[in-house]
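**Student:** The following comprises the amino acid sequence and a computationally predicted model.
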Amino acid sequence: MRNTAKITTAVLAAGTLTLGLTACGSDQGSASASADTSGPLVVAASPTPHAEILTYVKDHLARKAGLDLEVKEFTDYVLPNTATVDGSVDANYFQNQPYLDDFNQKNGTHIVPVVTVHLEPLGLYSHKFKSAEDIKSGATVAVPNDTVNEARALKLLAANGLITLKDGVGNEATPADITKNPKNLEFKELEAAQTPRSLQDVDAAVINGNYAIEADLSPAKNALVLESAKNNPYGNFLAVKDGGQDDPRVKKLAKLLTSAEVKKFIEDKYNGAVLPSF
């Protein structure tokens, strides 16, 4: 029986989150060495594919490895980290390194990666156009509004000739960094989870792979343009509050997540929409 708790989250103001995290700064350091590791390992995860991969591990691999695993689903990209910081969960699995670096820097947190598991290619989707070349002048394109994924979205558009960005722009690129916009595209910045729903209201949207899959979009078939997996820095990993990487339960899960069985599960279930990174 699947033992997964699903948490539906509201979109929270970034400033409020930052203030809240700063206020509890004394709790931002390493995980306590005396933390209880006898109970189940509770892991926060995005529903697709992260929670699905964890549930496969729970149902097929964890018991044999002596791991009691509990999965909690979150539908945004902020609360899994705040829950990890405050100890509501032991670990999370939903993010990539540029996103985590940005989150730690802005919030004074100390979350660290344990093991990279998979990549979800970011893609440009549209219900109105069949190709990127067909996108008309003045079209509105939705992009994720968090710092890293917005920059990632703009880089995808630039790599496919839709815009040009300033030389050397990094993981903090915004529409203000666009130097050439031949199609006069307009950008609508939305919380990442909202981008698939926006396809009814905008001309195109850049959507993270997990949210595309949840919306029954196939990155391999439906994306007008798609990130290349080669040398991609956006692999998703298991992460913990610093110190938690020494938890024997975390070590067991890290080993299971990078097993041959999980690799086959990812390849068979997602058919190229999610790629193993190990």
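**Tutor:** Arrived safely, thanks for sending. Residues are numbered from 1 along each chain as shown.
**Student:** make it CA atoms for all contacts and neighbour counts henceforth
**Tutor:** Noted.
**Student:** Which residue lies nearest the spatial centre of the chain?
**Tutor:** By Cα atoms, centre = their mean, the mean C-alpha position of the chain lies nearest to residue 95, the distance being 3.9 Å.
**Student:** where's that one relative to residue 167, distance?
**Tutor:** For residue 95, the distance to residue 167 (Cα to Cα, to the nearest Å) stands at 26 Å.
**Student:** hmm, back to that, do I have it right that the residue nearest to the centre of the chain meets residue 236?
**Tutor:** Yes: counting by Cα atoms under 8 Å, residue 95 does reach residue 236; the two are 5.0 Å apart.
**Student:** how close does residue 15 sit to residue 22?
**Tutor:** To residue 22, residue 15 is 11 Å away according to Cα to Cα.
**Student:** Presented hereafter is structure B, for comparison with structure A:
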Amino acid sequence: MSFRPIIVLAGVLAIWSAAASAEAIKIGVTPGPHAQILEAVKPIAAKNGLDIQLVEFSDYVVPNAALDAGDIQANSFQNQPYLDNQKTDRGYKIEPVGLTVNFPLGVYSKKHKSWADVPDGGKISIPNDPTNGGRALLLLRDKGAIKLKDGVGFKPTVLDVADNPKKFKFVEVDAAQSPRALDDVDAAVINTNYATQAGLDPVKDPILREDPKGPYVNLIAVRAADKDKPWVKILVDSYHTPEVKEFVLTKFKGAVLPSW
């Protein structure tokens, strides 16, 4: 007499029971690295009873609106200065619950092989949202290209440029459209996720690159009312695993850096 069918049936029932009891959440991400990393997190979270469903957004504005409205339960795409700005401007009750990765910002050009080749009066595109636009200007300041007024914090604007010795002309564009601006400007400041989507190499291609240390570490955010729920800890713990860290280091080869 064989008990194998009974054992197999018991195993199937156990798997079915675990799947049936898994809590499902929707996480908003931008296409590219954020989505790819969460795909690596999904099987780890599933083993701990959390079914992650990814919802991709093509810009930086909608994911927080969707989270605040309850259309999704978490998002993973932004850094703390951006979240702070969104909360101030829009009154969102959203809180960070865990750090993820850092994407050093880059300056790219199709017309010039080095930053020194960018001519006087050259056009430089920067993102038009306050956080990423400010971050772009801080990068240019830190590299000695411009000087900013004292006390500008993390969100300077072009009006805060105190000294522009090469008389650069700043063109503000939607962050997602920055790669397309490369044909029309001398150089473009582009976020890593949009650079990779456009086929750019965020390690080899930039003619200037941001210091990876700083306040621009990305994070997982949830509604304030949800931050102490058990699934939040499962999500963060599943992300903060050696397996996910190894995935990031292997997959992105320095373009994206683990920050936990």
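**Tutor:** Yep, it's here. Predicted, not measured: the structure shown is a model, and the values here were computed from it.
**Student:** Quick check: TM-score for this pair?
**Tutor:** The TM-score (TM-score structural alignment, normalised by the length of structure 2) is 0.90; 240 aligned residues with a Cα RMSD of 1.2 Å.
**Student:** related to what we said a few turns ago, between residue 15 and residue 22 of structure 1, who's got more neighbours?
**Tutor:** Legend: neighbour count by other Cα atoms under 10 Å for residue 15 of structure 1 and residue 22, higher for residue 22 (16 against 9).
**Student:** Please say which position in structure 2 residue 56 of structure 1 maps to.
**Tutor:** Under the alignment by TM-score structural alignment, residue 56 of structure 1 pairs with residue 40 in structure 2.
**Student:** same question, residue 130 of structure 1
**Tutor:** Aligning on TM-score structural alignment places residue 130 of structure 1 opposite residue 113 in structure 2.
**Student:** Counting neighbours, what do you get for its match?
**Tutor:** Neighbours of residue 113 of structure 2 (other Cα under 10 Å): 13.
**Student:** So for it, what's the nearest residue that isn't a sequence neighbour?
**Tutor:** Among residues not flanking residue 113 of structure 2 along the chain, residue 207 sits closest, at 7.0 Å (Cα to Cα, 6 or more residues apart in numbering).
**Student:** swap in residue 68 of structure 1?
**Tutor:** residue 40 (4.7 Å).
**Student:** Quick check: the aligned residue for the one you found in structure 2?
**Tutor:** Aligned partner of residue 40 of structure 1 by TM-score structural alignment: residue 24.
**Student:** helix, strand or coil for that match?
**Tutor:** Recorded secondary structure, residue 24 of structure 2: strand (DSSP: H, G, I helix; E, B strand; the rest coil).
**Student:** Give me the neighbour count for it.
**Tutor:** For residue 24 of structure 2, the count of nearby residues is 16 (other Cα under 10 Å).
**Student:** who touches it in this structure?
**Tutor:** Contacts for residue 24 of structure 2 (Cα atoms under 8 Å, 6 or more residues apart in numbering) come out as 50, 51, 52, 53.
**Student:** if I look at it, how far off is residue 5 of structure 2?
**Tutor:** Between residue 24 of structure 2 and residue 5 of structure 2 the computed distance is 31 Å (Cα to Cα).
**Student:** Residue 202 of structure 1: what's its closest spatial neighbour, skipping adjacent residues?
**Tutor:** Setting aside the residues directly before and after it, residue 202 of structure 1 is nearest to residue 140 in space (Cα to Cα, 6+ apart), at 5.5 Å.
**Student:** show me the contacts for the equivalent of the one you found over in structure 2.
**Tutor:** Taking TM-score structural alignment, residue 140 of structure 1 has residue 123 as its aligned residue in structure 2. Contacts for residue 123 of structure 2 (Cα under 8 Å, 6+ apart) come out as 168, 169, 170, 171, 185, 186, 187.
**Student:** Quick check: the gap between residue 123 of structure 2 and residue 151 of structure 2.
**Tutor:** Applying Cα to Cα to residue 123 of structure 2 and residue 151 of structure 2 gives a distance of 26 Å.
**Student:** where along the stretch 101-250 of structure 1 do the helices fall?
**Tutor:** Here the stretch 101-250 of structure 1 has its helices, by DSSP state H, counting those that start in this stretch, at 147-159, 209-214, 219-222, 248-257.
**Student:** Where in structure 2 does the next helix or strand after the last one fall?
**Tutor:** Moving toward the C-terminus from helix 248-257 of structure 1, the next helix or strand (DSSP states H and E) is helix 260-270. Counting by TM-score structural alignment, helix 260-270 of structure 1 falls onto residues 242-252 of structure 2.
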